[in-house]
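> okay, structure incoming, though there's no sequence with it:
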């Protein structure tokens, strides 16, 4: 039973923050667009391709990556921990909803002489029930607060899902980059060694000084040191994957060692990013968690406001007590009590608590607005960076082609005695460095695309079909509530 609510939620504008970011979206330098349109409905918000908003890593079309992330989503211990907390919140909601019903307790007792313990002198049995009438909406507010706490935990679980998938994807990307560098260093070592043999023959013929041989040997040793560092990085990345995949060493090594040669290269085709609207960001789990936290704070403020009003409790007892146990169930005493408890003096504690809850609500609202700004900034930054990284990759490719042409021409002139070794050394070092920079540029481009996918994902990719359906329903309910 609930009466009239006496607490009114403060009027807050839950529309999207009106900032200068909105005008900046039109300047996105890609075929991906970011439009400010908060009035578009959830159907439009879910219109983006499922491989981008859902299991976004499948967009890279690498089976090795798919299997690594699927295994991590099933066995990662941080996910298991958060899932347990989510289930605990469900039980907390069940406990809070129990206030809708009266509590019933049974008591029973018997007395006997110490010398005649087997002979019962008297006995009693009774039932008691109590129920607080929710006159001012306090219990209802606490129930709704527990519901929003559950939504918050579910959103945190989805955030953790996205974090695990994104971290594993980034580790895999770094591992792939180091694998490509390993092949590159082997090629550079072979080319540099061949050049060293030419220089040594020219030195034997008296056409070079010994310093030319030393310089080329130094260049060769520098490649060896890069190979050592590369091998170390590969081992570290493998250990990181083992940690994120729940310590399953055999699975990690099996998946990494079964990489086809065509999957070693980082040359992945990236599709254009589809249109991104602000309404699509409503399903981001961090925004859902911030909104749930805001609503929970609102319900706590309502419950605190109701504490200064009287509490009405109904209590009923039924008891039988007889010296003759045979007649124990023949005569029952029944009582019905109505209790009213009202605070009179508490040193201002109730009012202070109400003010505290209101300030916490104000803080949660500010956090919610800031989360929106952070989400907008994160997506916009990823879009801008992608445009710049594409240009950098293209420029590095042009520079590398020019450097390789220079090496071929200078090498030919050097063999014919028309170029100095210093010119050849500079050309070699430039070409080698640009080859390494190209690998790093491709890695940066793909890492930024992973970041963009994570920023726009709804994270509803739990490995449990039942939980995934439940999280999807939660996502829809939060968006509808915001609207």
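Arrived safely. Note that the structure is predicted; figures quoted are calculated from it, not measured.

> for the rest of this, base every contact and every neighbour count on C-alpha atoms.
Noted.

> show me where the stretch 1-150 of the chain has helices.
For the stretch 1-150 of the chain, helices defined by DSSP state H, counting those that start in this stretch occupy the ranges 21-24, 42-45, 50-53, 63-75, 77-97, 138-204.

> make JSON lines out of the ones you listed and add mean neighbour count and distance to residue 267.
Converted to JSON lines, the helices of the stretch 1-150 of the chain look like this (neighbours: other C-alpha atoms under 10 Å; distance: least, C-alpha to C-alpha, whole Å):
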{"stretch": "helix 21-24", "mean neighbour count": "13", "distance to residue 267": "31"}
{"stretch": "helix 42-45", "mean neighbour count": "14", "distance to residue 267": "31"}
{"stretch": "helix 50-53", "mean neighbour count": "18", "distance to residue 267": "19"}
{"stretch": "helix 63-75", "mean neighbour count": "19", "distance to residue 267": "15"}
{"stretch": "helix 77-97", "mean neighbour count": "16", "distance to residue 267": "32"}
{"stretch": "helix 138-204", "mean neighbour count": "21", "distance to residue 267": "10"}
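
> now for the closest residue to residue 138 other than its chain neighbours, how many residues are close by?
Of all residues not flanking residue 138 in the chain, residue 303 sits nearest, at 4.5 Å (C-alpha to C-alpha, 6 or more residues apart in numbering). Neighbourhood size, residue 303 [other C-alpha atoms under 10 Å]: 25.

> residue 303: which element?
Per DSSP states H and E, residue 303 falls inside helix 285-306.

> now do whatever helix or strand comes next after that helix against helix 138-204, angle only.
Per DSSP H and E, helix 285-306 leads on to strand 311-322 as the next helix or strand towards the C-terminus. Using axes from the mean of the first three to the mean of the last three C-alpha atoms, to 10 degrees, the inter-axis angle of strand 311-322 relative to helix 138-204 is 110 degrees.

> distance to residue 247 for the helices of the stretch 1-150 of the chain - can I get that in TSV?
Compiled in TSV, those are given as follows (distance: least, C-alpha to C-alpha, whole Å):
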stretch	distance to residue 247
helix 21-24	43
helix 42-45	37
helix 50-53	28
helix 63-75	9
helix 77-97	9
helix 138-204	13
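
> out of those helices, which comes closest to residue 106?
helix 77-97 (20.0 Å; C-alpha to C-alpha).

> figure out how far the helix or strand containing residue 445 is from the centre of its chain.
Per DSSP H and E, residue 445 falls inside helix 421-456. Relative to its parent chain, helix 421-456 has a centroid offset of 29 Å by C-alpha atoms, centre = their mean, to the nearest Å.

> would you tell me what the next helix or strand after it is?
helix 465-482.

> could you give the angle of that next one to helix 138-204?
Going by the same axes, to 10 degrees, helix 465-482 makes 110 degrees with helix 138-204.

> before we go on, here's another structure to hold up against the first:
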């Protein structure tokens, strides 16, 4: 008996030494990942006071589209169900730390009459090494990661609805602009045709006018197709195939998100939160893998009795028993050690995945801020160009009516005016979309 106790003690000592060495050797990399969070997690209170993503763009129709998408978007609803599944899975892991109670009832008939037996047993595994606690912590981190992914899905959906609505406004403005261009070209073509009939113009000018008219008609058809596609995109995002969107002749106002403290604002980014929680889950999972090589102790208590009637078997002087069991893995072909090494490598892998997402987040902010500056300058130049082109077009029209310039020169100036206005519409769209991208990059989102 003394020899057996000594052998068990020796095994416990060796396994404890192996576990401590592996965990300490790996903990340095995990602590580096943990050190990334406090700088931005501690800013959560201030981040919650930031402007929401949905508040960047003020438009009643857009608010209705966002509400419809949050209620009926198929992809978002699937993400919500995945979150609910994660909640249920976390309950499974929590149950491993609690005692289990089983009740067994049996009835048999024989020559000596009927016999009834009942057994009530309670079993519980002692969490000496906190292996079950670490498994529960890993499950909690997985749940937190799923919650962050759910938040990210909501943020991306709202951002896509806002982008889709801006694209719809852009395409509608381009259609209106090209229709105005077409009316002017058709009017000019009629004038050129009339002058040609009376011998005041040439066939080349008439062909150029017809070419411009046909090209504009083709452009209108293209923009109308893109307008229909933008409506279908909104229908898909809102989950409503019968959705209709009222026309809009201007862009809604989009405010610029505050970007003075991007490090604080990044604390709201759900992709960073999910990546961090993944590192924590992998860390606890690696601890569970190492502790699986340690012995486990379980206790079981049972109440048993048998009698002629089921009532007597349940309530009349039952016999009780208490069983303690020690289980220690001795040799499994190196599987436990391999599983621990795999868990350790996966933990290190999650750490580098977090670093990658963190770097991408910082670069996204830098890119969006650079785009904001460049697009603002581009729009300012285009505003100047539109005003100059409008004055030039009016001047050429007066000179043409006075016979001072040719019709070809007038058409060229008018085309230039419409081209610049078209560039202005598209640049404004890119500018407003970049405001949304900047809000996402800084961590602006929507309330759950």
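Yes, it's here. Please read all numbers here as calculations on a predicted model, not as lab measurements.

> and the helix holding residue 303 of structure 1, which stretch of structure 2?
Aligned using TM-score structural alignment, helix 285-306 of structure 1 spans residues 270-291 in structure 2.

> now which residue in structure 2 aligns to residue 131 of structure 1?
Aligned counterpart of residue 131 of structure 1 in structure 2: residue 124 (TM-score structural alignment).

> how about residue 196 of structure 1?
Applying TM-score structural alignment, one finds that residue 196 of structure 1 aligns to residue 189 in structure 2.

> and the residue nearest to its match when sequence neighbours are not counted, what helix or strand is that in?
Ranked by C-alpha to C-alpha, 6+ apart and with sequence neighbours excluded, the top spatial neighbour of residue 189 of structure 2 is residue 209, at 5.5 Å. Here residue 209 of structure 2, judged by DSSP H and E, is contained in helix 203-238.

> read off where that helix ends up in structure 1.
Going by TM-score structural alignment: helix 203-238 of structure 2 matches residues 210-245.

> and what of stretch 69-87 of structure 2?
Using TM-score structural alignment, the residues of structure 1 aligned to stretch 69-87 of structure 2 are 72-90.

> and if you look at stretch 150-167 of structure 2?
Aligned by TM-score structural alignment, stretch 150-167 of structure 2 falls on residues 157-174 of structure 1.

> now do stretch 350-367 of structure 2
Across structure 1, the stretch matching stretch 350-367 of structure 2 (TM-score structural alignment) is residues 364-381.

> how big's the offset between the matching stretch and structure 2?
Mean deviation of stretch 364-381 of structure 1 from its aligned counterpart in structure 2 after superposition (mean C-alpha distance after the TM-score superposition for structure 1): 0.7 Å.

> leaving out chain neighbours, which residue sits closest to the residue nearest the centre of structure 2?
With distances taken as C-alpha atoms, centre = their mean, residue 152 lies nearest the centre of structure 2, 3.1 Å away. For residue 152 of structure 2, the nearest residue in space outside its immediate sequence neighbours is residue 270; the separation is 5.3 Å by C-alpha to C-alpha, 6+ apart.

> hmm, back to that, let me see the contact set for the residue nearest to residue 138 of structure 1.
Contacts for residue 303 of structure 1 (C-alpha atoms under 8 Å, 6 or more residues apart in numbering) come out as 137, 138, 139, 141, 142.

> and the match of stretch 350-367 of structure 2, what's buried?
Buried residues in stretch 364-381 of structure 1, defined by neighbour count with 16 or more other C-alpha atoms under 10 Å: 364, 365, 367, 368, 369, 371, 372, 373, 375, 376, 379, 380.

> just to revisit the earlier point, mean offset of the helix holding residue 303 of structure 1 relative to structure 2 (after superposition)
Helix 285-306 of structure 1 versus its aligned partner: 0.4 Å mean (mean C-alpha distance after the TM-score superposition for structure 1).

> and that helix with helix 138-204, angle?
150 degrees.

> run the chain-centre distance for helix 285-306 of structure 1.
Offset of helix 285-306 of structure 1 from its chain centre (C-alpha atoms, centre = their mean): 21 Å.

> and the angle for that helix with helix 421-456?
Using the same axes, to 10 degrees: helix 285-306 of structure 1 against helix 421-456 is 40 degrees.

> identify the residues contacting the residue nearest to the centre of structure 2.
269, 270, 271, 445.

> swap in residue 284 of structure 1?
Neighbours of residue 284 of structure 1 in contact, by C-alpha under 8 Å, 6+ apart: 455, 456, 457, 458, 459.

> show me what the third one aligns to in structure 2.
Aligned against structure 2 by TM-score structural alignment, residue 457 of structure 1 finds its counterpart in residue 443.

> the residue nearest to residue 189 of structure 2 touches residue 188, doesn't it?
Yes: counting by C-alpha atoms under 8 Å, residue 209 of structure 2 touches residue 188, with 7.4 Å between them.

> nearest spatial neighbour of residue 121 of structure 1, skipping sequence neighbours?
Nearest to residue 121 of structure 1 is residue 112, by C-alpha to C-alpha, 6+ apart, at 5.2 Å.

> other residues contacting stretch 249-268 of structure 1?
So stretch 249-268 of structure 1 is in contact with 60, 62, 64, 67-68, 176-177, 179-180, 238, 241-242, 245, 439, 442-443, going by C-alpha under 8 Å, 6+ apart.

> OK, contacts around residue 397 of structure 1?
Counting by C-alpha under 8 Å, 6+ apart, residue 397 of structure 1 touches residue 438.

> give me the element the corresponding residue of structure 2 for it is part of.
Using TM-score structural alignment, the partner of residue 397 of structure 1 in structure 2 is residue 383. Taking DSSP H and E as the criterion, residue 383 of structure 2 maps to helix 335-401.

> would you mind getting the angle between that helix and helix 407-441?
Angle of helix 335-401 of structure 2 versus helix 407-441, following the same axes, to 10 degrees, is 150 degrees.

> starting at the chain centroid, how far to helix 335-401 of structure 2?
18 Å.

> repeat for stretch 44-56 of structure 2
What separates the centre of stretch 44-56 of structure 2 from the centre of its chain is 17 Å, taken as C-alpha atoms, centre = their mean.

> cool, thanks, signing off.
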